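# fold the following.
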Amino acid sequence: MSYNKIVLRYVDGRTRKGTTGNFSPDREKFHVTPAGATPESMPLEVHTGDLKAIFFVREFEGNREYQDHKFFDAGLTVIGRKVKVVFNDGEVLVGSTTSYNPDRQGFFINPADPKSNIERCFVVKKATSKITII
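Model (predicted):
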């Protein structure tokens, strides 16, 4: 089974880092093994509805000094629709999506910045204040 490095951002502001192998955008819960957990540790059950977003990352640490840019580079080929997401807490994500459907609990977005530590992000729709196709 392939495991993804993820950073969970909860609607209450908490953050948790770990790995998952069973996240599905159509299910209401999935399992996460916390970063640094021993191999015999039991995974934690996570309810998608408690989250703001799930960030699928290259590295857990990332580069704290680097600020992702919120625009598409000129000449960059974009697959899907360009989208701007504003979360209820004011955070803004800009990227592209091929899976936005207003009737689903969320959708994946690929960041506009190709140098971002975020490979993709699952946005939980109820944690957003505005979603704009740009």
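
# only C-alpha atoms for contact and neighbour calcs from this point on.
Noted.

# residues in contact with the residue most central in space within the chain?
Centroid-nearest residue in the chain, with CA atoms, centre = their mean: C121, separated by 2.4 Å. For C121, the contacting residues are A53, I54, F55, F56, F108, I109, N110, P111, by CA atoms under 8 Å, 6 or more residues apart in numbering.

# to compare against the first, here's the next sequence to fold:
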Amino acid sequence: MNRIVARFQDGRVLKGFTNDFIPAKDHFHLFVDEHAGTRPTDVHVPELKALFFVKSFEGDPQHHKSNDTPEGATLVGRRIRVVFKDGEVIVGTTQGYDRNRPGFFLVPVDPGSNNERCFVIAAAMKAVAFR
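The predicted structure is shown next:
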């Protein structure tokens, strides 16, 4: 199962696990416990700001986020800068951005990020730029 943090456009946050997120579908199931037997929450993708696939739920409180590409880093895909409607900025790379799709995957450029990748919901973006 994938460890995820679902951030909604209205500010809500849900943490849990999923095994059925598919970008082309408008919903998926979030389990608060990784083990079978727990009742899932139905998450509607259009309500999300982004879905973060994380290394841990705690993260590293000492880590200072960086939107700069580390010197000598090899990037896969196009470098992209996303500004969300709430003002948050995330920089990473993407191989699947299409403005006609409801969202796309982004891999953060920050090697110390707790996010392995995230699925950005296009409707939650204020601006997008390629570098």
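
# need the TM-score between these chains.
TM-score for the superposed chains, counting by TM-score structural alignment, normalised by the length of structure 2: 0.96, backed by 131 aligned residues with a CA RMSD of 1.2 Å.

# assign a three-state SS to the residue of structure 1 positioned farthest from its centre, would you?
For structure 1, the residue at maximal distance from the C-alpha centroid (CA atoms, centre = their mean) is E40, at 26.7 Å. Put simply, E40 of structure 1 is coil when judged by DSSP: H, G, I helix; E, B strand; the rest coil.

# any idea how far H44 of structure 2 is from the counterpart of it in structure 2?
Applying TM-score structural alignment, one finds that E40 of structure 1 aligns to G37 in structure 2. Distance, G37 of structure 2 to H44 of structure 2, by CA to CA, to the nearest Å: 22 Å.

# check A122 of structure 2 too.
Look at A122 of structure 2 and H44 of structure 2: by CA to CA, they are 14 Å apart.

# sort out for me which of the contacts of C121 of structure 1 are in strands.
A53, I54, F55, F56, F108, I109, N110, P111 (DSSP state E).

# that older thread, next, format the contacts of C121 of structure 1 as JSON lines and append neighbour count and distance to T19 of structure 1.
Listed next are these as JSON lines, based on neighbours: other CA atoms under 10 Å; distance: CA to CA, whole Å:
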{"residue": "A53", "neighbour count": "24", "distance to T19 of structure 1": "15"}
{"residue": "I54", "neighbour count": "23", "distance to T19 of structure 1": "11"}
{"residue": "F55", "neighbour count": "22", "distance to T19 of structure 1": "11"}
{"residue": "F56", "neighbour count": "22", "distance to T19 of structure 1": "9"}
{"residue": "F108", "neighbour count": "20", "distance to T19 of structure 1": "17"}
{"residue": "I109", "neighbour count": "27", "distance to T19 of structure 1": "19"}
{"residue": "N110", "neighbour count": "24", "distance to T19 of structure 1": "19"}
{"residue": "P111", "neighbour count": "26", "distance to T19 of structure 1": "20"}
